[in-house]
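Undergrad: Okay, sequence plus prediction incoming.
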Amino acid sequence: MVMKVYPPEFKADAVALYLSDPARTITSVARDLGISRETLRLWVRQAQAAGTAPAKARPVPKRAGAPLPSGDVEEENKQLKARIRELELERDILRRAAKYFAGGDQLVSRFQFVADHASAFGVKRLCRVLAVSRSGYYRWRSAAPGRAARAAADAELADRIKTIHAEFDRTYGSPRITAELRQDGARVNHKRVERVMRDHGIVGLHLRKKVRTTVPQPAAQTVPDLLKRDFTAAGPNQRYVGDITYLPLAEGRFLYLATVIDLHSRRLAGWSIADHMRTTLVADALRAAAATRAGTLTGTIFHSDHGAQYSSAEFAAVCRGLGVRQSMGAVGTSADNALAEALNAMLKRETLQGARCWPSARAARLAVFAWITRYNTRRRHSSLGYLSPIDYEQHPDKVLIAA
């Protein structure tokens, strides 16, 4: 009866017997001991790796040119042929892997390669060639149902994200989309939304660096800077900023947009569009803000740059008539009116979306009207806890929930 478990003494004696006679082969020694050839070979390798057995000396022929014993030649040929077959299989595996990993060699990709080719090459060989652990592969395979469920959930989430993204003209990024999803009752982390958007190629509109379009003019009158770059307000209808921006049309023509923005809620309280840049353009925008605020701006501050329209005596008279105190930043310093300039840049980028101009004045007016209306009523603002400006004015207590 063949022993299945061999004591250490038996293993040591078997190895010593094989090494004691250079003329004896593993096959002959294993046959004499009643064990398999591979078992004895394994014991010899283990002993030599542990340093408890020397390498076996090759037999010295009795005369020069004498052939090796037939047993050794047979054994060596078998080993060489087996090694050649193994190398050919490894070469085939690596060739397939080179095509498989063309998009990137990652650990998960290696596990997937093993799963896809296990029937052809075997898991053990594939894991050895690809330098991954079998236990890790089997853990990965056992988690397949969970991955499939997550993939299905991500696909469903991606569909909802695409709907929101399209609804807002593909301008929303992950923070605002997360706020929309939470508003609809979804319990979702912003990092997951960001990952799903990245995996499905959904990208919000990124604003490029602002190109200055207004050349500041020296003021015709002395107006102090009442904001000092503090673009905040304790409540609505207290502090406003404004600016002028151009709206490019076909054939090199332009319209001009003047804005009046409430610093408390970022609400675009007043605006005006015209085909000129006269003082009436900015005066009309300020009067529109007064109409939004129940007809009065008394005691409020309006901050602008030193453009000729804002520094004119005509505009100063309009401000006095509405009870507005004027404020201006330093000459030629865009940072002193950065908030108004940023909103104008965002408006044009999100409405034009890469186009150079609008085809007509009517198209430009309609696009700006639609954007401003949605900006005030629906567009989520990061500095307002992802509430829209009007929602923030009406329900400031909802900020923590939305954030």
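TA: Yep, it's here. Numbers count the residues shown, from 1 in each chain.

Undergrad: Going by C-alpha atoms from here, please, whenever you check contacts or count neighbours.
TA: Fine.

Undergrad: The stretch 101-250 of the chain: helices as residue ranges?
TA: Assigned by DSSP state H, counting those that start in this stretch, the stretch 101-250 of the chain shows helices spanning 107-121, 123-130, 134-142, 144-167, 174-183, 190-199.

Undergrad: who touches the last one?
TA: Same thing as helix 190-199. Helix 190-199 is contacted by residues D154, L157, A158, I161, S174, P175, I177, T178, V203 when judged by Cα atoms under 8 Å, 6 or more residues apart in numbering.

Undergrad: Mind putting those residues into a markdown table with neighbour count and distance to S388?
TA: Output for these, formatted as a markdown table (neighbours: other Cα atoms under 10 Å; distance: Cα to Cα, whole Å):
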| residue | neighbour count | distance to S388 |
| --- | --- | --- |
| D154 | 19 | 27 |
| L157 | 19 | 23 |
| A158 | 18 | 24 |
| I161 | 24 | 19 |
| S174 | 22 | 16 |
| P175 | 19 | 13 |
| I177 | 25 | 13 |
| T178 | 26 | 14 |
| V203 | 15 | 21 |
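
Undergrad: Please compare the first structure with the one that follows:
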Amino acid sequence: MKQVEYELVAEDHKAGIKFSVSRVLHKLGLSSSGYYDYLKRKPSYQDKRRQDVKKAILQVYEESHENYGAPKIAKILNSGGITITERTVGVYMRQMGIRAQWVKPHTQTTIHSDFSGKLKNLLDRNFSPDHPNCVWCTDITYIHTQLDGFVYLACIMDLYSRKIISWKLTKTLDTGPILESIKEARKQRPANEPIMIHTDRGVHYTCDLYRKLTRGMVRSYSAKGVPYDNACIESFHSLIKREWLNRFVIQNYRHAYRLVSEYIDGWYNPKRIHSHCGYMPPTEYEVMYPRTSTN
């Protein structure tokens, strides 16, 4: 135990933190002679391995844009031949002063329509369809900018892989521009069979234009005021803010557009591993489908 404490004191001192070593040692109940003997000793095999593992953890953490926590880092290290538990990764991360991004509180943004028809929840929280292009879900979230006020992000997710197959950033909540994401998704992913598309009950998803754009598709709706019915896309919108957008003071629409593109097209779809996808990125998981399918 003393060696670990000596190591922490030495690491803080090397990092340039200004403090009296003798005073810290005294408060910890450690001897100065023992500390300086520790500094003179050559690192043991365990010490070297610990430092190598910490370097590997830091590399994975930085490559994830500081987003991955202990579970994902442990998974990647184990797949790369470094045997380590999630708990140990967590301990090392705390020692190194690094952590995954914090979750921000959910904010309700949906404006419910007065549409009087019967809107049924056909999805019924079955968030794991057995093949791509079977179930889509969509929602809208807001992004604050300094010069242009709020801009609005509409995303469509394929629930099989959690891949964002289409997204649209608009300056207003006007229905036409928001629903351009559906046009793009249908262009990108034509299908011979009906696709289920799940949404909340906001005015954008109960209007005539929405019904026109989704003609031939199976429409499913969350219960009023129950965001958990559309949890996957709600979770994604929290994720893009937590992992990326909240780091920046976003200047205007163009800045927001660039950041959204960098995250979705440059990171989330092609590179970010997902536990739902067996710790593969969404794009890779979809590519693997024909190889694993028995159909």
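TA: Structure's in. What do you need? If you're wondering where the values come from, they're calculated on a predicted model, not measured in any experiment.

Undergrad: Superposing both, give me the TM-score.
TA: For this chain pair, the superposition-based TM-score is 0.80 by TM-score structural alignment, normalised by the length of the second structure; 269 aligned residues with a Cα RMSD of 2.9 Å.

Undergrad: one step back: just curious, which of the contacts of helix 190-199 of the first structure is nearest to A355 of the first structure?
TA: A355 of the first structure has its nearest neighbour among those in V203, at 17.3 Å by Cα to Cα.

Undergrad: what's the closest one in contact with, if anything?
TA: So V203 of the first structure contacts R170, T171, Y172, G173, M197 (Cα under 8 Å, 6+ apart).

Undergrad: Quick one: name whatever helix or strand follows the helix or strand where R374 of the first structure lies.
TA: Taking DSSP states H and E as the criterion, R374 of the first structure maps to helix 361-377. As assigned by DSSP H and E, the chain's next helix or strand after helix 361-377 of the first structure is helix 389-394.

Undergrad: what's the most distant pair in the contacts of V203 of the first structure?
TA: Top of the distance list for those (Cα to Cα): T171 and M197, 12.9 Å.

Undergrad: Enumerate the positions of stretch 263-277 of the second structure that are buried.
TA: Neighbour counts using 16 or more other Cα atoms under 10 Å place Y263, I264, W267, Y268, N269, P270, K271, R272, I273, H274, C277 of stretch 263-277 of the second structure among the buried residues.

Undergrad: no no, stretch 176-193 of the second structure
TA: I178, L179, E180, S181, I182, A185.

Undergrad: Just the closest of the buried residues of stretch 263-277 of the second structure to S166 of the second structure, please.
TA: Nearest member of these to S166 of the second structure, counting by Cα to Cα, is I264, at 9.7 Å.

Undergrad: Now which residue in the first structure aligns to that closest one?
TA: Aligned by TM-score structural alignment, I264 of the second structure pairs with I372 of the first structure.

Undergrad: pretty sure that match is touching A269, no?
TA: No. If you go by Cα atoms under 8 Å, I372 of the first structure and A269 don't touch, sitting 9.7 Å apart.

Undergrad: most neighbours, which of the contacts of V203 of the first structure?
TA: Within those, most neighbours by other Cα atoms under 10 Å means Y172, with 24 neighbours.

Undergrad: ok, now how distant is the aligned residue in the second structure for that one from I273 of the second structure?
TA: Aligning on TM-score structural alignment places Y172 of the first structure opposite Y68 in the second structure. Distance check for Y68 of the second structure against I273 of the second structure: by Cα to Cα, to the nearest Å, it reads 9 Å.
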